[in-house]
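Trainee: what follows is a predicted structure for the sequence shown.
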Amino acid sequence: MVERVSWMSPIDYEILHFFEQYRDIQASPKVIGANIDYDRNYTGKRCRNFADHDLLERAGDGLYQLSERGEKFLDGELPASELEPDETDV
């Protein structure tokens, strides 16, 4: 289980769990959403947010894959504090 990050919503942990199970997959928000039982549009929004935080990478044609930073987070090698916004960002 990954550490809690303040900006993450419940779906984010489902997305992370999906990529934890299928580390090498490239998947669209539609496929991810279908597997975690969330709407593809909302899943796409959250995937874009993960990409903005460098946890997922855009793989082209609407696909996402786990980034190196995302793998480190899932493996517990990147603390949640590294993903929290700086006070200057708030």
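Mentor: Here it is on my side, so go on. Numbering: from 1, shown residues only.
Trainee: only C-alpha atoms for contact and neighbour calcs from this point on.
Mentor: OK.
Trainee: which SSE is immediately downstream of the helix or strand containing residue 17?
Mentor: Using DSSP states H and E, the element containing residue 17 is helix 10-21. Sequence order places helix 29-36 as the next helix or strand after helix 10-21, per DSSP H and E.
Trainee: picking that back up, so how far is the helix holding residue 17 from its chain's centroid?
Mentor: Here helix 10-21 is found 7 Å from its chain centre; the criterion is CA atoms, centre = their mean, to the nearest Å.
Trainee: and that helix, what other elements does it pack with?
Mentor: helix 29-36, helix 40-52 (3 or more CA pairs under 8 Å, 6 or more residues apart in numbering; DSSP states H and E).
Trainee: repeat the analysis, applying 10 Å as the threshold.
Mentor: Packing contacts for helix 10-21, counted by 3 or more CA pairs under 10 Å, 6 or more residues apart in numbering; DSSP states H and E, involve helix 29-36, helix 40-52, strand 63-66, helix 68-74.
Trainee: check it against this one:
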Amino acid sequence: MRKRAEWMKDADEKILDILEGGLMLGPTTIAKNLDLSRSYVSRRLSILIAYGFVEQIEEGYYQITDRGEMWLQGEVDASELNPTED
């Protein structure tokens, strides 16, 4: 079972699910496929990056990290994580 944190939204899980296949996608493509706004997806991606679930590969393209994959598999408790400082 996936262990969510208080900061997580339903969209976060959907974003991680769509990135799970190893694809590098931009917020516009993700938003279109999830019927969300591009700006909302961009904000959620920033949060997922801060918690180490997603990484920006190059400008406008993102992919899931090992931590993100582990969370999807129920191996990481998101409530125990702190955001990183850049």
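Mentor: Happy to help now that I have it. Bear in mind that the values here come from a model prediction, so they are computed numbers and not experimental data.
Trainee: tell me how the two chains score on TM-score.
Mentor: With the length set by TM-score structural alignment, normalised by the length of structure 2, the two chains reach a TM-score of 0.83; 83 aligned residues with a CA RMSD of 1.7 Å.
Trainee: most neighbours per residue, which of the helices and strands packed on helix 10-21 of structure 1?
Mentor: Neighbour counts (mean count of other CA atoms under 10 Å) averaged over each of those peak at strand 63-66, with a mean of 22.
Trainee: what sits up against that one?
Mentor: 16, 19-20, 22-32, 44, 47-48, 50-51, 54-59, 72, 74 (CA atoms under 10 Å, 6 or more residues apart in numbering).
Trainee: nearest to residue 7 of structure 1, of the helices and strands packed on helix 10-21 of structure 1?
Mentor: Of all the helices and strands packed on helix 10-21 of structure 1, the one in closest proximity to residue 7 of structure 1, counting by CA to CA, is helix 40-52 (9.9 Å).
Trainee: gap between that closest one and the chain center?
Mentor: Chain-centre distance of helix 40-52 of structure 1: 8 Å, with CA atoms, centre = their mean.
Trainee: in structure 2, what stretch matches that helix?
Mentor: Helix 40-52 of structure 1 lines up with residues 38-50 of structure 2 when matched by TM-score structural alignment.
Trainee: how far apart are the matching stretch and its match in structure 1?
Mentor: After superposition onto structure 1, stretch 38-50 of structure 2 lies on average 0.7 Å away from the residues it aligns with, using mean CA distance after the TM-score superposition for structure 1.
Trainee: sorry, back to before: buried residues in the helix holding residue 17 of structure 1?
Mentor: Buried residues in helix 10-21 of structure 1, counted by 16 or more other CA atoms under 10 Å: 11-20.
Trainee: next, the angle helix 10-21 makes with the helix or strand containing residue 59 of structure 1.
Mentor: With the criterion set as DSSP H and E, the secondary-structure element containing residue 59 of structure 1 is strand 56-60. In this structure, strand 56-60 of structure 1 runs at an angle of 70 degrees to helix 10-21, with axes from the mean of the first three to the mean of the last three CA atoms, to 10 degrees as the basis.
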